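> give me the fold of what follows.
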Amino acid sequence: MKEASQMQRGLKNRHLQMIALGGAIGTGLFYGSASTISLGGPSVIAAYLICGIVIFLIMRMLGEMAVEEPVSGSFSYYADKYWGPFPGFMLGWNYWFSYVIISMAELTAVGIYVHYWLPDLPQWVTALVCLMAITCLNLVNVRAYGETEFWMSFIKVAAILGMIALGAWLICQDSRPFPQNFSNLWDYGGILPNGIWGFCLAMVTVIFSFGGVELIGITAGEAENPERSLPKAINQIIWRILVFYIGTMVVIMTLWPWNQIGTQNSPFVQIFTNVGFPAAANLLNFVVLAAAISVYNSAIYGNSRIAFGLAEEGNAP
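Presented below is the predicted three-dimensional model:
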């Protein structure tokens, strides 16, 4: 078994479980789901299910290798070892470059979300403060990253579960001053309102929204007990997908016709404002701010470990 001598196993089981739980929940679900729904209509429920099964199978394969060889280079190291030097080089640097872009996008998003409450504060100031704070936090030790990600993921998970529970309660109400009904899932053009092509386009956005689940494989090199904690975290991914993504889509499109969702802002804000919860805008802004910080935090962590793995393989300085 390969051991990274400079890495410390400081991530506890609870850190890994919450990282796996919140890894796939980001601004893609809170805001990006509007574009997904507009492309595929109610068929996005099936798109999330199909893509979720694919992601689960990929994570099972990654999990098998991560338990056998828990290293920080993760899939870059495995590609280099089992496929060849060039695939390992390409996979590692492609991931690193992609997350540099994502990091900058999330920092921009942090500035926008804070600007919602403090319109006089320049957005670049917020982005710079976030960049310095999270970077310094990651330089302390891996447990500091784990604790931060634990609580950020907790906020995201609690928000999603709360919105699903509130939506389910609204659906079950007898008095209906708003058009919530399961028939909304097929009354406006059927299950495939934009045809197979719209369904396929929606799947592209759906598969992108699952980005972040692979982080659990990168944590293997610093997990205290990867042989026990990794299988548990990975095997529960399919249930998280069913609850968080599919449950959310069913509730949203049952409460409101799919072709009227996300025309102005986040689907969550629009729907809960329409049904009498105007405070949803401030609540969601706080949640997506936490989600953006969480993604940036994970990007700093994941990219540093991928770069470390590339260096060990001789593919980086």
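> CA only for contacts and neighbour counts going forward, please
Fine.
> list of residues touching stretch 81-92?
Phe75, Ser76, Tyr77, Tyr78, Ala79, Asp80, Ile306, Ala307, Leu310, Asn315 (C-alpha atoms under 8 Å, 6 or more residues apart in numbering).
> ok, the first one touching Glu64?
No - if you go by C-alpha atoms under 8 Å, Phe75 and Glu64 don't touch, sitting 11.4 Å apart.
> helices of the stretch 201-317 of the chain, start to end?
215-218, 226-235, 237-240, 247-255, 267-274, 280-312 (DSSP state H, counting those that start in this stretch).
> turn those into a markdown table, including distance to Ser175.
Formatted as a markdown table, those follow (distance: least, C-alpha to C-alpha, whole Å):
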| stretch | distance to Ser175 |
| --- | --- |
| helix 215-218 | 44 |
| helix 226-235 | 40 |
| helix 237-240 | 31 |
| helix 247-255 | 13 |
| helix 267-274 | 15 |
| helix 280-312 | 21 |
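> one more, for comparison:
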Amino acid sequence: MAHNDANFAAIAQRETGLQRHLSKAQMTMIALGGAIGTGLFLGSGFAIGFAGPSVLLSYTIGALIALLLIACLAEMTVAHPGGGSFGALAEFYIHPLAGFLIRYAYWAANVLVIGTEVTAIALYMQFWFPNSPGWYWIVSFSVILVLVNALSVKVFGTIEYWFSSIKVIAILAFLLLGSYLLLISPKSMDIGFHHYTAHQGFLPKGWAGMWLAVIVALFSFLSIEMIAVAAGEAQNPEQAITGAFRSALFRLVTFYLFSLALILAIVPWNQAGREQSPFVLTMQALHIPGAAGFINFVILIAALSAMNSQLYAATRMLFGLARAGFAPSGLGHLNSQGAPIRALVLSCLGIAVATILSIAYPEKAFLLMMAISMFGAMFTWLMIFVTHYFFRRKQAANSLVELKFRMWGFPWLTGIGAILMFALMITTAFTAEFAMTLATGLPFLCGLAGVYWLWYRKAKI
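Next up, the predicted model:
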């Protein structure tokens, strides 16, 4: 084990310089910050439109995949708590090309997901300012969050903690209020579980619609893997990683499934819509004065929090690429606050893309950004499962000591996770809404592989 760790330590050592200021609670909130955002508050409306009430099955499948992924990541990250994230793991256990691809795919995904969050922020602001241009809000909020990320990770962790705390409290309040009204509401309000089957049944779009909504569910759970990215800045990596993984996943599954169950019981699925958050529509349906405006404010905070977390993840991944020699060395520079400022600036590309799309295609900007960003994220999850397989094989071949945290059901559950991810990636090719996922993702991946073999491979020889 010591020899194996020493080899990996040489990879992780390249990313030294980051400050270890993140606590377990902050790491949990960073993961929640990325995952409880647009995917839940706005993306769920698209998922409901695809699947109807069977969206509950879609999110259950998405939660299962996330659970398997978390177990794989926890095992590998606890074995190598020094930093480097899953990009370094793929580089060491599979091949440097794998580390190169997964880092750039994940960076690109986060850069584009930042665009989806900021696009959604523009939509949320239309609630109060219906005639205002979307680009104005995109630029204004982006400047604020870039400044936050330019400060020390301690400041970032504190702000993200409170951002995430606000939305967690608000979701809990939503669950309590919705549950209470569901139990005591008069028949005149037309609230109840009969909505699950009253409008063309539980599977109004068939099994195909349910499966399609799993893609949106995955988009919602994306960023749970961010804990592994933040491991290099954790105060007590081993304890923080395992605790944060478990608590974050439990809260995500609870919030997503319970929230959707309530929404579907209060608002008929065919009225959920895509222009407004289903949460806002639910509050409007309950006729509580000021509730819709309040929940829209919470959703705005959630989107800002998610964008903040994803900007952090994209910046750290590009920093790692630079330190690994896979990007210009200047991107590995840290400012006096210990933040990779140059990597941060370049990671703002998604904001620029979102601004352009919001001007050119104001009604389709969010779905376009989501479809394009999905490839890198799904490829990253697939490669985490593949990396775990190679990780465990190498551990067994070298007769290493017992792992401190072990993924159950290997290799079957690791294989199931990989197969499900691959199947969902293929599914995007047969849907109009996600046609751009593979259409843009595969050429991007091939281009990256070409760059590696033509340029970086020579440097490694």
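> give me the TM-score for these two chains.
After superposition, the two chains reach a TM-score (TM-score structural alignment, normalised by the length of structure 1) of 0.92; 317 aligned residues with a C-alpha RMSD of 2.1 Å.
> which strand or helix spans Ile61 of structure 2?
helix 55-79 (DSSP states H and E).
> quick one: that helix to structure 1 mean distance?
Compared with structure 1 after fitting, helix 55-79 of structure 2 has a mean deviation of 1.2 Å; criterion: mean C-alpha distance after the TM-score superposition for structure 1.
> rewinding a little: so between Phe75 and Glu64 of structure 1, which is more surrounded?
Phe75 (22 against 16; other C-alpha atoms under 10 Å).
> which residues touch that one?
Here Phe75 of structure 1 is in contact with Leu62, Gly88, Leu91, Gly92, Gly217, Ile218 (C-alpha under 8 Å, 6+ apart).
> burial count for the first one?
So the one you mean is Leu62 of structure 1. Taking other C-alpha under 10 Å as the criterion, the count of residues near Leu62 of structure 1 is 20.
> which one in structure 2 is aligned with it?
By TM-score structural alignment, Leu62 of structure 1 lines up with Leu73 in structure 2.
> about what we covered before: quick one: which of the contacts of Phe75 of structure 1 is nearest Asp120 of structure 1?
The shortest approach to Asp120 of structure 1 among the contacts of Phe75 of structure 1 belongs to Ile218, at 39.2 Å (C-alpha to C-alpha).
> could you find the closest non-adjacent residue to Leu212 of structure 2?
In this structure, Leu212 of structure 2 finds its nearest non-sequential neighbour in Phe50, 6.7 Å apart by C-alpha to C-alpha, 6 or more residues apart in numbering.
> which other residues reach whichever strand or helix holds the one you found?
Using DSSP H and E, Phe50 of structure 2 sits within helix 43-51. Helix 43-51 of structure 2 is contacted from outside by 55, 58, 203-206, 209-214, 216-217, 220, 260, 269-270, 272-274, 276-278, using C-alpha under 8 Å, 6+ apart.
> in structure 1, point out the residues matching that helix.
Using TM-score structural alignment, helix 43-51 of structure 2 pairs with 32-40 in structure 1.
> now swap in stretch 417-424 of structure 2 and tell me
Against structure 1, stretch 417-424 of structure 2 falls on no residues (TM-score structural alignment).
> Phe154 of structure 1 and Ile25 of structure 1, how far apart?
Using C-alpha to C-alpha, to the nearest Å, we find Phe154 of structure 1 at a distance of 11 Å from Ile25 of structure 1.
> so what's the aligned residue in structure 1 for Phe294 of structure 2 up against?
By TM-score structural alignment, Phe294 of structure 2 lines up with Leu283 in structure 1. If you count contacts by C-alpha under 8 Å, 6+ apart, Leu283 of structure 1 has none.
> what is the burial count for the closest residue to Ala327 of structure 2 other than its chain neighbours?
Nearest residue to Ala327 of structure 2, sequence neighbours excluded (C-alpha to C-alpha, 6+ apart): Leu321, at 5.5 Å. Residue neighbour count, defined by other C-alpha under 10 Å, stands at 26 for Leu321 of structure 2.
> so who does Leu321 of structure 2 touch?
By C-alpha under 8 Å, 6+ apart, the neighbours of Leu321 of structure 2 are Phe100, Arg103, Tyr104, Ala327, Gly332.
> and the fourth one, what's its match in structure 1?
When the structures are aligned by TM-score structural alignment, the residue of structure 1 matched to Ala327 of structure 2 is Ala316.
> how much space separates that match from Met90 of structure 1?
Applying C-alpha to C-alpha to Ala316 of structure 1 and Met90 of structure 1 gives a distance of 11 Å.
> Met152 of structure 1 too?
Distance from Met152 of structure 1 to Met90 of structure 1, by C-alpha to C-alpha: 31 Å.
> higher neighbour count, those two?
Met152 (23 against 15).
> the more buried one -> structure 2?
Using TM-score structural alignment, Met152 of structure 1 sits opposite Phe163 in structure 2.
> count the residues that sit near the nearest residue to its match once chain neighbours are set aside.
Spatial nearest neighbour of Phe163 of structure 2, excluding adjacent residues (C-alpha to C-alpha, 6+ apart): Ser305 at 5.7 Å. The local packing of Ser305 of structure 2 (other C-alpha under 10 Å) involves 32 other residues.
> I'd guessed the match of Leu62 of structure 1 sits against Val229; true?
No - under the criterion of C-alpha under 8 Å, Leu73 of structure 2 lies out of contact with Val229, with a separation of 10.5 Å.
> returning to that earlier point: okay, and which of the contacts of Leu321 of structure 2 map to helices?
Here DSSP state H is the test, and these give Phe100, Arg103, Tyr104 as lying in helices.
> mind putting those in CSV, neighbour count and distance to Val386 of structure 2 included?
Output for those, formatted as CSV (neighbours: other C-alpha atoms under 10 Å; distance: C-alpha to C-alpha, whole Å):
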residue, neighbour count, distance to Val386 of structure 2
Phe100, 23, 15
Arg103, 27, 15
Tyr104, 23, 17
